[in-house]
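Enquirer: sequence-free structure coming up:
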């Protein structure tokens, strides 16, 4: 094996990895190497490439964000309604959706350093925009933002990785693709990390082993969402069948290696994950680098979802989409065949996002009556892509009839309520006259105007919540005695402790950047100290 020494080695080339590498250079590290398992042309950027590029942050209103925005002109700014999102709002949302299980120290770091990290990212070269297409509706001529999350990156995940890569090159970070982590090199007495062992892919397809020594190592190589056996082991029955939304390279290598080689502590919700409503006709093993996030199907608040037996199984209007989308995907996995159908009528079709529901993006079933829709959903098409079909046509007809009756009863009791997708409008299925066992709590409209449209969905897994335990202030990886492991840091999806069962949309990328910046800064300090001792 050949050897080569670096000041800092970052393992994994996504949001957290690039944040770490750039921060390390800014903090004075000399030679910084970022290694990435994928090749430069196949799945660069990890899961970050497949995101919508949303960042949840504290902010003081529109005026606070305008200096960093790249898609808001003066006239547009005049018709935007946007409430401030305070530290208390962020903390309340995080604790609410994780049932109070989020590690309080990690939660405080996430919430209280979010805004300053956004400014740092802006200076690094990440271009932000308001997420008009995902987090706002235009109601009566005004853009109304909802759910607290308003920022995304220009050109989404693709743009995020391109902008990071350009910034890394400007900061003189060396990026090396086709390099898989196989072990951590440690001092046998102190357990301090001294480098990494890797497999380096050659041009002819062969691999060679290498040892790369370094003063500090940062693990940013993701969770185990692309590993079917680990999904089944930790998440449970049927999870080996979930569709992978992003990179096929996040197979849990860093988690296993850190536990094996340095006795790293684990943290977070290992039995849970971020999983969303996903096009059932996608490749189950990897995301599409062209369509990326377009296979997400998040229009369910505008209609209803039913399982293969024709029954509703979630309250589609229980909260804003960005507080439910990472949770509802898991509910689909528990349904018969792990599939479901989203259904709308003519009243809400125009509100569906084109990037997710255009005719050339998703296969639709269209009908002029509920009975015809049920018949079509129960019949496989010639392509066979509807082979997991509706099992009971009458059950679907009865479900929609009962739902419609409940919506009408609610409107009879509350005739002045107005449907508004940008607020929790209280338009529900519950009234004194009629109550559904499973309500729709907001945005409930009758499904009774042709055309009727359905799409078939399944569970798309994004990232796993279980990971390594870290010190929230330094991003140092902890051992099983909760002590920092010398010279080893972590950031991104490989870190556990912040999310359980659910998460507030946009907080994953935010935490990855925060801990990445901390990890890079900490690693640079270690390198500086070791360089001084070698003089």
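Expert: All right, it came through fine. Bear in mind the structure is a predicted one, so any value in this text is a computation, not a measurement.
Enquirer: for the rest of this, base every contact and every neighbour count on C-alpha atoms.
Expert: Fine.
Enquirer: tell me the contacts of the most centrally placed residue in the chain?
Expert: Per Cα atoms, centre = their mean, the C-alpha nearest to the average position across the chain is that of residue 462, at 5.6 Å. Applying Cα atoms under 8 Å, 6 or more residues apart in numbering, we find residue 462 in contact with 47, 225, 244, 245, 246, 273, 274, 275, 276.
Enquirer: what do you get if the cut-off is 6 Å, keeping everything else the same?
Expert: 245, 274, 275 (Cα atoms under 6 Å, 6 or more residues apart in numbering).
Enquirer: helix, strand, or coil at it?
Expert: Under DSSP: H, G, I helix; E, B strand; the rest coil, the three-state class of residue 462 is strand.
Enquirer: now the element after the helix or strand where residue 366 lies, going C-ward?
Expert: Assessed by DSSP states H and E, residue 366 sits inside strand 365-367. As assigned by DSSP H and E, the chain's next helix or strand after strand 365-367 is helix 370-377.
Enquirer: so for that following helix, what gets flagged as buried?
Expert: Under the neighbour-count criterion of 16 or more other Cα atoms under 10 Å, helix 370-377 has 370, 372, 373, 374, 375, 376, 377 buried.
Enquirer: ok, second structure coming up, stack it against the first:
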């Protein structure tokens, strides 16, 4: 069995693992190795499939303008962007997690978020942009940002991972592809390295620090069924097919503490016709279907099943996939009419991206949906009619309220005369003006919330027996447990991966220096 020695070993080539590698080099490591289970053409893990959204505390437009590449002075003059405070960020995570999120982890992510995105720009060269296409609406000539999250990356996750790869090459970090980690080298007190398979042969790699950044178990049907339930076998994998729970098994074998919400995950409205067991490297995040706040969603029985206007999209999309999966057949239809078609994002709803079902009336649309799985055409027509009646009645009673997708406008289905059992709380417009449009969606699973317990300051993995850090073992990215429960605010995942990746790399360098001096 061959052996190798490095200062730091990172398991996983995604955003979080790359951040750990950069930080390790920056902090003094001279030999850093990333081992990646997948082939080179699958570099980047789930980060590659994101929109590149990074949620961060910020002081408003002036604070972030120096960070972005797509807001020249003339464009900046038309932007409305409120500051996003630490209290708001922490409150959003805790609110969406029903107060269950680990306060220490939340505070670490929130308090270090602004420094992390600055570091990504300065150290890594991530080309940040304002997310005009996803997080702002053009209203009365003004770009109005909403939902607290404003930063993206040029070319989304593809651009993010490309920036990481360029930086890793500059830094001289090595990456071994097609190299699954099979066990940690552990002497009972410290993790000393990793045993991997390289070219099908076992190889022992030694280092004073190992950073696990290899994601959750969302690509394993067996573990999805075991932890999330039988319905989850049919969920579509949004990203890499290589996140099959390896980090959990590696860490559990050395006594790591499992932590967090193993019963839920990040899941979203996903194109029904997308691949089932992996993302598409070309279309990637374009399979997301996030236009539901502008219309309604109905199941195979022709019934609505969620409040599409309960909150801004980036506070609901990560849980609505689960809601769709629970419907008959595990699918739904998103429905709009002429009023809002121009507001749908072209990246998600372009003619070359999604199958569109068009009709000139609700009845004709129902007929066409029957061909695609709708089981009760009459119930569907009645659902739209009842919804439209409720919207019109509300507007008759509230003539001063104006539709505005950039704020919670209060345009509802609930009035003194007519109220639906399931409301639409905001952005409720009638759906009665031809042409009508529908798309078929299902559940896309992004990442799982249960993972490993870590120290919020150092990202060290915690021992289940001693409740103390396991020396030499760190964790970042989607493998961290305890941060998200049930739901999460969009853009938090990449930021958290950077925050804990930076910490893990810094601690890896400290251990490497201690070993050299001993």
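Expert: Alright, I've got the coordinates. The structure displayed is predicted, hence computed values, not measured ones.
Enquirer: just to revisit the earlier point, list the helices and strands the strand holding residue 366 of structure 1 packs on?
Expert: When contacts are defined as 3 or more Cα pairs under 6 Å, 6 or more residues apart in numbering; DSSP states H and E, strand 365-367 of structure 1 sits against strand 452-464.
Enquirer: give the contact list for residue 484 of structure 1.
Expert: Contacts for residue 484 of structure 1 (Cα under 6 Å, 6+ apart) come out as 476, 477, 478.
Enquirer: of the residues you listed, which are reproduced in structure 2?
Expert: On the basis of both residues aligned by TM-score structural alignment, their matches' Cα atoms under 6 Å, what survives of those in structure 2 is 476, 477, 478.
Enquirer: what does residue 220 of structure 2 align to in structure 1?
Expert: Using TM-score structural alignment as the criterion, residue 220 of structure 2 maps onto residue 227 of structure 1.
Enquirer: surely that match touches residue 249?
Expert: No - counting by Cα atoms under 6 Å, residue 249 is not a contact partner of residue 227 of structure 1; they are 8.6 Å apart.
Enquirer: out of those two, which sits in the busier spot?
Expert: When neighbours are counted by other Cα atoms under 10 Å, residue 249 comes out ahead of the other of residue 227 of structure 1 and residue 249, with 24 against 19.
Enquirer: tell me if that one really is in a helix.
Expert: No - in this structure, residue 249 of structure 1 is coil, not part of a helix, as judged by three-state DSSP.
Enquirer: tell me the counterpart of it in structure 2.
Expert: By TM-score structural alignment, residue 249 of structure 1 lines up with residue 242.
Enquirer: most neighbours out of the contacts of residue 484 of structure 1, which is it?
Expert: Using other Cα under 10 Å as the neighbour test, those are led by residue 477, with 30 neighbours.
Enquirer: which SSE is that residue in?
Expert: strand 476-478.
Enquirer: quick one: the contacts of residue 484 of structure 1 as TSV, columns for distance to residue 183 of structure 1 too.
Expert: Listed next are those as TSV, based on distance: Cα to Cα, whole Å:
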residue	distance to residue 183 of structure 1
476	18
477	15
478	17
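Enquirer: many thanks, I have nothing further to ask.
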